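Trainee: Here's my sequence, what's the structure:
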Amino acid sequence: MLRLEWADVDMRRKEFTLRETKNGEVRLVPMTPTVYQVFTELWKERRLDTQRVFLYNGAEVKRIGTAFNAACRRAGITNLKIHDFRHTASTNLRRAGVDTATATKIVGHKSDRMHRRYNTITPDDLHAAAKKLHNHKTNTLITPEGVAAGAETISARNFIASGRSSVVES
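Mentor: Below is the predicted model of the structure:
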């Protein structure tokens, strides 16, 4: 991100083109509305004598570690690394309901396995899943083959063969 240039910031499409990525592949990353607002202000104040987006005292920023560590210290935050934001992005995309393939593409992981590694599942996530299940409007009841449970049930084998997505409404 430190090497980001204005030519790679598409304000009309609200996306970044990252050309110098860790894995060497060009990646498009969409802006959230908040990021778009920040970049709208940065765009108004950009310097015309350089293409770089991130500057400090008119010069391109080469390293962020010292400033990041100082900001964390002033905020009273300990044990936070810049790379932790990648974990946060993966986890927040999942929590927002973004499918794995799309989240993997946005974060820049090469595989679902790497995306899963970066996802953090907390007890709150488990409770949220239980609440979603409870609030789900349709339940499917699948019974073992040969169990007579009424006209609105179906055996697992017949359910799979039928291609239906729900059988019993509750």
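
Trainee: contacts, neighbours, all on C-alpha from now
Mentor: OK.

Trainee: quick one: the strands in this structure?
Mentor: With DSSP state E applied, the chain shows strands at 9-10, 15-18, 27-30, 55-56, 59-60, 142-143, 154-155, listed in chain order.

Trainee: Next, the second sequence, to be compared with the first:
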Amino acid sequence: MPRKKVIRKERGVFEKVPGSEIWWIRYYVDGREHREKVGRQSDAVDLYRIRRADALRGAKMPANMKNKGVKFEEIGKHALEWYIEHGRKDVKNFRIRMNIILKDFGHRVAEEIKPSEIDAWLKKYDWSPATKNCYKNVFGKTFKIAFADGKVSGNPARLVEQRPEKNARLRFLSAEEEAKIREAIDLRCPRHMPELDIALNTGMRKSEQYSLEWGQVSFRRKRILLDETKNGSSREIPMNKTCVKAFEELHADRPHEGRIFQSKYGRDLNDSRAWFDRVVEDAKVSNFTWHALRHTFISRLVMAGVDLRTAQELAGHKTISMTVRYAHLAPEHNQAAIEKLDPKIR
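Mentor: Now for the predicted structure:
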């Protein structure tokens, strides 16, 4: 069993009610005692060290935290500024979710927001578990940044239970559905066919594909370089013949600088929404989104006998656990593995 993390005792950190697991800090400035309610012991230790260091260097200490009155709107806007300054790729989604949260919590004093209130707020929306977890993470990151700046004394979002996400069903495209979608593209917008081919043969995320520029595509090496992925790291994607042909068609038609994928008016496309949703509707393919093309890419790799470790690398999954979700598509691999235990016939 893993050892339980032991937190070193600090002189000014204490439980006001023993066993309550609600920790306080006590420190002195100019002979005057200050007390602050924090929450978790580790958070209390961190805040105590910050307060003690501030006192030693003569920094102005905060007033009674209960009366400080920092609104959630203030720390929310500060968190958004932090995301922009640090160049976070998910800043657009963070801003959208933050604006929704601020409608209900912006006027509230941040210190007075309880974990139960965040949990109740998430419950009232008919969102998927994954979406609720995303909003919980916005709360958590906002309080974490504010805590580091000494604006709050704890992070209530850390005590909100993570919703279990059910990823049992992976939607991928059948050969018949693909034929219908291709037919619909031919009729409505044939110039977008290369985009479909590239998606099905690289498995790139939508944001990765639609931010591509020609400098990232090497026809000589048959490689696509993604400078920064969802995981924050760069990776190379090999191109097969179908993918190379699709890019060659695009380059012959649009050998311009900047984004590869453009509309018929020559404007950069940020995603496929303008045409793909209509095509899927025309093809009468139900419950299918652009992201399912990525599932199709990985599913077809596994069904073609590609091992999971290679599939993980090609998909750009950070952990193998993400790729293992597709393992059921290749049951013959399990059969072949177990048969290796049979004694060899001499």
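
Trainee: circling back to that earlier point, which stretch among the strands of the first structure comes nearest residue 110 of the first structure?
Mentor: With CA to CA as the criterion, residue 110 of the first structure lies closest to strand 27-30 of those, at 11.5 Å.

Trainee: The closest one vs the second structure, mean deviation?
Mentor: Strand 27-30 of the first structure differs from its equivalent in the second structure by a mean of 0.9 Å after superposition (mean CA distance after the TM-score superposition for the first structure).

Trainee: Give the aligned range of that strand in the second structure.
Mentor: In the comparison with the second structure, strand 27-30 of the first structure aligns to the range 235-238 (TM-score structural alignment).

Trainee: show me what contacts the counterpart of residue 3 of the first structure in the second structure?
Mentor: Using TM-score structural alignment, the equivalent of residue 3 of the first structure in the second structure is residue 211. Neighbouring residues of residue 211 of the second structure by CA atoms under 8 Å, 6 or more residues apart in numbering: 259, 260, 270.

Trainee: Would you indicate which residues of the match of strand 27-30 of the first structure are buried?
Mentor: Buried residues in stretch 235-238 of the second structure, counted by 16 or more other CA atoms under 10 Å: 236, 237.

Trainee: Pipe the strands of the first structure into CSV and attach distance to residue 122 of the first structure per row.
Mentor: Shown next, in CSV, are the strands of the first structure (distance: least, CA to CA, whole Å):
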stretch, distance to residue 122 of the first structure
strand 9-10, 34
strand 15-18, 30
strand 27-30, 26
strand 55-56, 37
strand 59-60, 39
strand 142-143, 30
strand 154-155, 35
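
Trainee: and residue 37 of the second structure, what element?
Mentor: strand 32-39 (DSSP states H and E).

Trainee: Any buried residues in that strand, and which?
Mentor: Within strand 32-39 of the second structure, the residues scored as buried using 16+ other CA under 10 Å are 34, 36, 37, 38, 39.

Trainee: now do stretch 16-32 of the first structure
Mentor: Buried, per 16+ other CA under 10 Å, within stretch 16-32 of the first structure: 16, 17, 18, 19, 27, 28, 29, 30, 31.

Trainee: ok, now stretch 259-267 of the second structure?
Mentor: Buried, per 16+ other CA under 10 Å, within stretch 259-267 of the second structure: 259, 260, 261, 262.

Trainee: For the counterpart of the first one in the first structure, give me its contacts.
Mentor: In the first structure, the residue equivalent to residue 259 of the second structure is residue 52, according to TM-score structural alignment. By CA under 8 Å, 6+ apart, the residues touching residue 52 of the first structure are 3, 4, 5, 6, 60.

Trainee: residue range for the strand holding residue 37 of the second structure in the first structure?
Mentor: The aligned range for strand 32-39 of the second structure is empty, by TM-score structural alignment.

Trainee: Relative to the second structure, which residues correspond to stretch 85-101 of the first structure?
Mentor: Going by TM-score structural alignment: stretch 85-101 of the first structure matches residues 293-309.

Trainee: contacts for the match of strand 27-30 of the first structure?
Mentor: So stretch 235-238 of the second structure is in contact with 202, 222, 223, 224, 225, 226, 227, 228, 229, 314, 316, going by CA under 8 Å, 6+ apart.
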